[in-house]
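>>> Coordinates only, no sequence provided:
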């Protein structure tokens, strides 16, 4: 019989080998469909999205706009100007340009700029990058502009995959070694997480091919973090329960069966809740946010599948020896050293629950006020944590031409009405120059230069003025319009997605916990954590990290992730608490018991998840760094403050009412010959 059971483990391993073999061709293609152009992040209904799509269909395809910048602090010499003219002539000779570049000198004579536009690369990202890099090799000045910024961003995202994966694996490995104190055990869940990540890449590619979901560097990076973070959390819960069962059950297969039966429902419920929360992003209009939803859900579900099937099979096949040197012997007792800390925390919440609850809530509210200090919307040139050449060029231009626009605002108008659109654009306040561009397919492109610097308040007012004056049927786009559309669309998406996430998560919790009060406590707690984490970000983003702005999508994405992941841990705690109540323990005592028994593994899981998201803080894109910071801080707050003190103290205070209106809310009637259920010790407030 035992041999047959061991065969089941080998059979599961063989099945996973087949799955990975089938997934390999798809996983390897994910990088080919990853897109990080602005149009791939833009809201689907925005003007700037329509401009990007229409200009791709004009003769020559999408245009690449660059600015060649020649600068000398003491003033450009005649030799400098001659060199610039010669190099620009060479660029024009080697590449087809839409117009002859003309020099524009700054008033102080220190800077010369040439605007260069070409349709040679079209909408092909690799061709665009090659075009930009070739010009950089040709000229001695700096190359900036929207095309150069896009190339620098693309190179950064392409460079993320390796460092992000290696750093995440290293962080998880170190934490698992510390947690397990075994030279072998840590490697098993890490390998399984790697397999899950590989599978998630294949599934994401298949979804892109089948349903055309957006795949970006941001979404694939976050997916990897989720697979390793959430997957390791599930592994910690399973291994912890498996270790307990090995002390009670002689055979590993039976111990694993008992462990899956014990923690499987909570893991399934929590991962399902996280996936449903992520899928709420499908309601967003922002293309990047909408693509993030299914990608993140795929990561969580692949991690769940691997940790609930592949990990158990490996552990059963390897047997007890995988825990060496701390092998859990059959019939032995587990030491309670790690639980003593959470017993002390629980007793403090149990002695004065009202004081603990009010103090914790006040602390979270005070931290949330820091969100008022968040910097304004992040500009394109501030998206990098370093200073690539395109950003350096834009800073040079901003200093040399403080009152002039240096990147075009692109209009597309029906050709039949393009003359009127051109005149209206020239008459709009804040427009310095407007020129007719290409025509084709019933559309005409008009290039507008604003009288104010890019992404300034004045230029933003000019864009809004153009849209108002031109009306429907004429679209206003370009880099600055794209940033404006992203900011406005993220604000609208928050009004739709945030309530949807709250409703979905609350309904799932009500179904799982069979209560109205407990789900409301958990949801209120994670919302408070989100506010506090954003507030901490507001206090440190500019002062500590030097971020000049906040990504427009930060509030929405961090909310979805923190609510979903925070409720994840709440389910683990409440599931154990409900189990204790079903066994006859009073809710106050059940809450403290649940904290003592699950506190260690939830703390370990929280540390792992926070550490994996903290990896994003070291990435060279401000958007990723800000998102990683807020989620990591939120997970730590949730693990060590909210879950440990606030939820526990609220449960102690409410007693049976925490399960209202379910059957656990009613005090069981005493049966003849039995003693009434033991009430929890009265507590002081």
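Cool, got the structure. This is a predicted model, so every value here is computed, not measured.

>>> Could you use CA atoms for every contact and neighbour count after this?
OK.

>>> Residue 347: which element?
Using DSSP states H and E, residue 347 falls within helix 339-351.

>>> likewise residue 70?
Going by DSSP H and E, residue 70 is part of strand 64-71.

>>> counting contacts, what elements does that strand pack onto?
Under the contact criterion of 3 or more C-alpha pairs under 8 Å, 6 or more residues apart in numbering; DSSP states H and E, strand 64-71 touches strand 111-118, strand 142-144, helix 146-180, helix 389-400.

>>> still on that earlier bit, past the helix holding residue 347, which element shows up next along the chain?
Remark: after helix 339-351, the chain's next helix or strand is helix 353-368, criterion DSSP H and E.

>>> Contacts only, for the spatially most central residue of the chain.
The centre of the chain sits closest to residue 222, judged by C-alpha atoms, centre = their mean, with a distance of 4.9 Å. Residues in contact with residue 222 (C-alpha atoms under 8 Å, 6 or more residues apart in numbering) are residue 296.

>>> how close does it get to residue 29?
Per C-alpha to C-alpha, to the nearest Å, residue 222 is found 18 Å from residue 29.

>>> Not counting its own residues, what contacts stretch 138-148?
By C-alpha under 8 Å, 6+ apart, stretch 138-148 touches 64-71, 84, 87-88, 90-91, 128, 132, 135-136, 389-394, 406-407, 479.

>>> Check it against this one:
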């Protein structure tokens, strides 16, 4: 940031000046344009749930074995099927009335639109207590398939005899439950987030008008983002699921509020120096542009690194989150300044900033001035002790169980698909209705069949017949044959995943068979393996990209290295604390392999934000005061606004916990705790103490690092 300023020197009071008619007209038109855009784009937020794809298969890359099998299956069947299992149960034994009711429900299913074929007859259990019906839902359109499965649940549950229960499970049942969870994401999550942000802003600003302006700015930004994302998701240019939609909403509100806090703080500061609202806003806008744009650019770049992922869900998150941040940035730099300048000092009512010379502006000694004094008095001891505490917390990282969880552990509340799977496992082989699928060359079919049957955990293997009425004649297509292997364990369990691993090893070893194993359990296995690969690839890319951006912003190399090191240390400490909390407080069964990756991208990209807010001000002050005094002054004047921004962002991410999904609850805790750690410890103590201790060399190799 240059040391020179436009307008009158700081120690002089500028005239109040009201601005010309053109200024008022342009500003008013800008506000009206944003509001019209918000009204037009708002309906698209609710439409996003219509283009979500929450099925596991849509996450996989084309190179995954499960995806290859899914493509080969299309040669054997005209339509892609999403198995949806309805299981009826009466613990005392099914009665003739029950059997008649089940048959009536099967007949009613024939009228359900969106099925991939006729519904087969019910299969009774050997103990006589249950019957299952495998409903072939058309899985070509993932978003529609989930809604069809919901309709199936309604149909089979209608008008049953007392004591006869029914649950819908299988891949279709889980898709229906996920669809129900995420269906109201634009309602419940939006309301909770807006209320949390409003309460915090009222406490921070002690004004009813400023929170309203900030919330409206975040709202129009969200409308703009939804307007852009909807057609991209509808035409499957990007992959949108419920998790991604929730994260986009949180990012727009959280980041938009952060940028607003920085802009408002600088505007208030300038209003205490000049009488003209236009001059004050011009100075505030120019001073805030670089840190806000750099912050948004860093987050956007970090999110776009997800495009290097092989998982469709991660690839979709990258551009969708980037669009949300870009919308928040645009609103913060246009809508908010227009609203603030129109309101003038009245925006801060009832505590309007008073016009006073700078030598009177410091006022009484603040909390952050005292923190600054502490850092300046013992910088080396401060950063050493802080780093030691963070390292101690990071020691517990190996205790984080992030190797995947079963489908029934995904929900934090009882889901019908989970209950159905338990009922199914009590009366049938656990994998019935959701078999593993084997595709191999016809010539090697007997050897593949034999190898599959000998695999531990396989209950039965059958070859798909040409005609169901004549099971002795296999169906062959292009020299390939299809087999289905029923697993003994529940299809979404760890035992089933291990069985599929062994099954793949067994059939792959058959010479000349070119056998491949797919199906729902194989989908889960490949999603986990791909997520582990993504962590290894994307984390280094994010670090390199953010380092380059920081080096360009700070015109230095050493400072970016130190900043990234502090944020990585903070990330490690956050994972360590999360491991203890997840295992011993919440008793979570584990974590998805993508959880550490998401946490890393969010915490590094967002955590570096607060260092950017701090260090851009420090650099600005260091050009006239020197590095030591510039660091301490920068900490004291930015402490309040950055802390408020961190609290707001942590609170918005914590709002994700209202969705009863394990992944969302864990991301909510990780990001909320990590952001508070970055804001209150790393940015407040570790970074400024390091800057003071290293001195002007922190700006190496720029001129600022060489000159006293």
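Okay, I see it. What you are looking at is a predicted structure, and each value in this text was computed from that prediction instead of being measured.

>>> picking up where we left off before, may I see the helices and strands packed on strand 64-71 of structure 1 organised as CSV, with mean neighbour count and distance to residue 303 of structure 1 added?
Formatted as CSV, those follow (neighbours: other C-alpha atoms under 10 Å; distance: least, C-alpha to C-alpha, whole Å):
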stretch, mean neighbour count, distance to residue 303 of structure 1
strand 111-118, 22, 45
strand 142-144, 27, 42
helix 146-180, 18, 14
helix 389-400, 20, 38
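
>>> before we move on, back to that, mean distance between the strand holding residue 70 of structure 1 and structure 2 after superposition?
Mean deviation of strand 64-71 of structure 1 relative to structure 2 after superposition (mean C-alpha distance after the TM-score superposition for structure 1): 4.0 Å.

>>> Give the next helix or strand downstream of that strand.
helix 78-94.

>>> Which neighbouring elements make contact with the helix or strand following that following helix?
Per DSSP H and E, the first helix or strand lying C-terminal to helix 78-94 of structure 1 is strand 103-105. Under the contact criterion of 3+ C-alpha pairs under 8 Å, 6+ apart, strand 103-105 of structure 1 touches strand 111-118.

>>> How about the longest helix along structure 2, which residues are buried there?
Using DSSP state H to define each element, structure 2 has its longest helix at helix 520-554. Across helix 520-554 of structure 2, burial judged by 16 or more other C-alpha atoms under 10 Å covers 520-535, 537-539, 542-543, 546-547, 549-551, 553-554.

>>> just stretch 60-69 of structure 2 next, same as before
For stretch 60-69 of structure 2, a neighbour-count test (16+ other C-alpha under 10 Å) marks 60-61, 64-69 as buried.

>>> Relative to residue 488 of structure 2, which of these is nearest.
residue 66 (19.8 Å; C-alpha to C-alpha).

>>> which residue in structure 1 lines up with the closest one?
Per TM-score structural alignment, the equivalent position to residue 66 of structure 2 in structure 1 is residue 48.

>>> Please apply the same query to residue 404 of structure 2.
Aligned partner of residue 404 of structure 2 by TM-score structural alignment: residue 377.

>>> Isn't its match up against residue 547?
No. Under the criterion of C-alpha atoms under 8 Å, residue 377 of structure 1 is not in contact with residue 547, lying 10.6 Å apart.

>>> For residue 5 of structure 1, which non-adjacent residue is closest in space?
With sequence-adjacent residues excluded and distances taken as C-alpha to C-alpha, 6 or more residues apart in numbering, residue 5 of structure 1 is closest to residue 253, at 6.6 Å.

>>> Name the secondary structure element that contains the one you found.
helix 252-279.

>>> Quick one: list the elements packing against the longest helix of structure 2.
In terms of contact count using 3+ C-alpha pairs under 8 Å, 6+ apart, helix 520-554 of structure 2 is assigned the packing partners helix 65-76, helix 277-304, strand 436-441, helix 494-508, helix 558-584, helix 594-625.

>>> Buried deepest among these, which one?
Highest mean neighbour count among these (mean count of other C-alpha atoms under 10 Å): strand 436-441, with a mean of 25.

>>> The next helix or strand along the chain from that one: which residues count as buried?
Sequence order places helix 445-453 as the next helix or strand after strand 436-441 of structure 2, per DSSP H and E. Along helix 445-453 of structure 2, these residues count as buried under the neighbour rule (16+ other C-alpha under 10 Å): 445, 448-449, 451-453.

>>> closest to residue 202 of structure 2 among the residues you listed?
For these, the residue nearest residue 202 of structure 2 by C-alpha to C-alpha is residue 452; the value is 64.5 Å.

>>> Which residue of structure 1 sits opposite residue 294 of structure 2 in the alignment?
Using TM-score structural alignment, the partner of residue 294 of structure 2 in structure 1 is residue 269.

>>> show me the contacts for its match.
512, 571.

>>> Give me the nearest residue to the counterpart of residue 508 of structure 1 in structure 2, chain neighbours excluded.
Using TM-score structural alignment, the equivalent of residue 508 of structure 1 in structure 2 is residue 549. When the adjacent residues along the chain are set aside, residue 549 of structure 2 lies closest to residue 298, with 6.8 Å between them (C-alpha to C-alpha, 6+ apart).

>>> Same question for residue 31 of structure 2.
Spatial nearest neighbour of residue 31 of structure 2, chain neighbours left out: residue 335 (6.0 Å); criterion: C-alpha to C-alpha, 6+ apart.

>>> what's the one you found in contact with, if anything?
By C-alpha under 8 Å, 6+ apart, the contact set of residue 335 of structure 2 is 30-31, 34, 217.

>>> neighbour-wise, which of those leads?
residue 217 (30 neighbours; other C-alpha atoms under 10 Å).

>>> what's the spacing between the counterpart of residue 574 of structure 1 in structure 2 and residue 290 of structure 2?
When structure 2 is aligned by TM-score structural alignment, the residue opposite residue 574 of structure 1 is residue 615. Computed as C-alpha to C-alpha, the residue 615 of structure 2 to residue 290 of structure 2 distance reads 11 Å.
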